[in-house]
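Asks: Sequence and predicted structure below; questions after.
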Amino acid sequence: MATFNTFEDIIAWQKARELCKLINVYTGYHAFSKDFKLVSQIKGSSGSAMDNIAEGFERGGNKEFIQFLFISKGSAGEVRSQLYRALDNGYISPDEFQKAYNLADEVGKLDRGLISHLKESELKGDKYKK
């Protein structure tokens, strides 16, 4: 697994950023934009998937990073659920749903892979270096 110098180097963060941008496009659609509660929830969830990767990385310790990666993974799952609501309400097409769903699923899988790697690593993180 690659070494990361910044959170921006992490593929899971990059994919979560793509997801946020896509969600922003979808929530700008006229009918979707009127569902203020769902817009707030899905934007919050997609932002959480992205932001928790960054925050966990910046904490400087693997245990904290793992904790924040689990939060990110959960948020990606929330986005998938919220996408079903958007689809069921006719706010997005089946193709749009699938594109965003696949991206959210990929973020969760990347988070899971990084969690597994960190759990197996003997390194504890930057804040423990002397």
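Replies: Happy to help now that I have it. Residues are numbered from 1 along each chain as shown.
Asks: From here on, just use CA atoms for contacts and neighbour counts.
Replies: Will do.
Asks: Quick check: end-to-end length of stretch 22-32?
Replies: One end of stretch 22-32 sits 13 Å from the other (CA to CA, to the nearest Å).
Asks: contacting residues around it?
Replies: 33, 39, 42-43, 46, 86, 91-92, 100 (CA atoms under 8 Å, 6 or more residues apart in numbering).
Asks: With distance to residue 79, secondary structure and neighbour count added, can I get those residues in a markdown table?
Replies: A markdown table is the format used below for the contacts of stretch 22-32 (distance: CA to CA, whole Å; DSSP: H, G, I helix; E, B strand; the rest coil; neighbours: other CA atoms under 10 Å):
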| residue | distance to residue 79 | secondary structure | neighbour count |
| --- | --- | --- | --- |
| 33 | 16 | helix | 16 |
| 39 | 11 | helix | 20 |
| 42 | 6 | helix | 24 |
| 43 | 8 | helix | 19 |
| 46 | 6 | helix | 27 |
| 86 | 10 | helix | 23 |
| 91 | 14 | coil | 22 |
| 92 | 14 | coil | 20 |
| 100 | 9 | helix | 20 |
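Asks: Tabulate those (JSON lines), appending distance to residue 18.
Replies: Listed next are the contacts of stretch 22-32 as JSON lines, based on distance: CA to CA, whole Å:
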{"residue": "33", "distance to residue 18": "19"}
{"residue": "39", "distance to residue 18": "17"}
{"residue": "42", "distance to residue 18": "14"}
{"residue": "43", "distance to residue 18": "12"}
{"residue": "46", "distance to residue 18": "10"}
{"residue": "86", "distance to residue 18": "18"}
{"residue": "91", "distance to residue 18": "20"}
{"residue": "92", "distance to residue 18": "17"}
{"residue": "100", "distance to residue 18": "9"}
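Asks: dropping in the other structure now:
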Amino acid sequence: MKPIDDHRDLAAWRKAISVGGKVYMATRQLPLEERGDLGPLLRGSAVSIARHIAEGAVRGNRAEFLQFLHLALRSLSQLEAQMTIVVDQGLLPTDASALNDLTELGQLLTELIQSLTLSGRQAHARACSPPLLPRKMPRTPAPLASG
């Protein structure tokens, strides 16, 4: 995995921004009586996904980045549950709910978490394995003097 120069380099962050925009548009389609309660809840969950990815990326250490990616995944799960209920209650049509995008974002986050976890294990294994010593060549016996 190449070093991350900026959180905007991450496909998961870009997808989270896209999902956030779709959630904002979707909340405008909620019935008026639901906009005050559900709107802020849905928007807050959507914004927190991108926010956690960005904050984790600038932490500068893998363990903290992973912790923030897990927070983003939790926010994504909350948003998915909220959107599913909204769609099931007929408050939004499925195509406006961004549920397909949420699935894709979940896959991107999971892949990023797995990649960071695996690269961390590989780095740990390299750090903990003993250095290879040069192999000694077997000594060949000196030829016997004839006499």
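Replies: Everything's here; your move. Keep in mind that this is a model prediction, so the values were computed, not measured.
Asks: about what we covered before: considering the contacts of stretch 22-32 of the first structure, which is situated nearest to residue 116 of the first structure?
Replies: Of all the contacts of stretch 22-32 of the first structure, residue 46 has the smallest distance to residue 116 of the first structure: 22.1 Å, by CA to CA.
Asks: Leaving out chain neighbours, which residue sits closest to that closest one?
Replies: Counting by CA to CA, 6 or more residues apart in numbering, residue 46 of the first structure lies nearest to residue 20, which is 5.3 Å off, once chain neighbours are set aside.
Asks: tell me which element that neighbour is part of?
Replies: helix 11-27 (DSSP states H and E).
Asks: center of the second structure, which residue is that?
Replies: Centroid check for the second structure by CA atoms, centre = their mean gives residue 109 as the closest residue, at 2.9 Å.
Asks: aligned partner of that residue in the first structure?
Replies: Aligned by TM-score structural alignment, residue 109 of the second structure pairs with residue 111 of the first structure.
Asks: Could you check how far that match is from residue 49 of the first structure?
Replies: Residue 111 of the first structure is 9 Å from residue 49 of the first structure, by CA to CA.
Asks: what do the two both touch?
Replies: With CA under 8 Å, 6+ apart as the test, residue 111 of the first structure and residue 49 both reach 72-73.
Asks: just to revisit the earlier point, report the contact partners of the residue nearest to residue 46 of the first structure.
Replies: 43, 46-47, 50.
Asks: Identify the residue nearest residue 94 of the second structure in space, chain neighbours excluded?
Replies: Nearest non-adjacent residue to residue 94 of the second structure, counting by CA to CA, 6+ apart: residue 87, 5.9 Å away.
Asks: and what of residue 112 of the first structure?
Replies: Distances taken as CA to CA, 6+ apart put residue 73 closest to residue 112 of the first structure, at 7.2 Å, once the chain neighbours are dropped.
Asks: Would you confirm that that neighbour contacts residue 48?
Replies: No: applying CA atoms under 8 Å as the test, residue 73 of the first structure and residue 48 come out as separate, 9.3 Å apart.
Asks: How are the strands of the first structure distributed by residue range?
Replies: Applying DSSP state E to the first structure gives no strands.
Asks: Of residue 73 and residue 48 of the first structure, which one has the most company?
Replies: With neighbours defined as other CA atoms under 10 Å, residue 73 of the first structure and residue 48 compare such that residue 73 has more, 27 against 24.
Asks: what residue of the second structure takes the place of the more buried one?
Replies: Correspondence of residue 73 of the first structure to the second structure, assessed by TM-score structural alignment: residue 73.
Asks: Which stretches in the first structure count as helices?
Replies: For the first structure, the helices defined by DSSP state H occupy 11-27, 30-33, 36-58, 62-88, 94-120.
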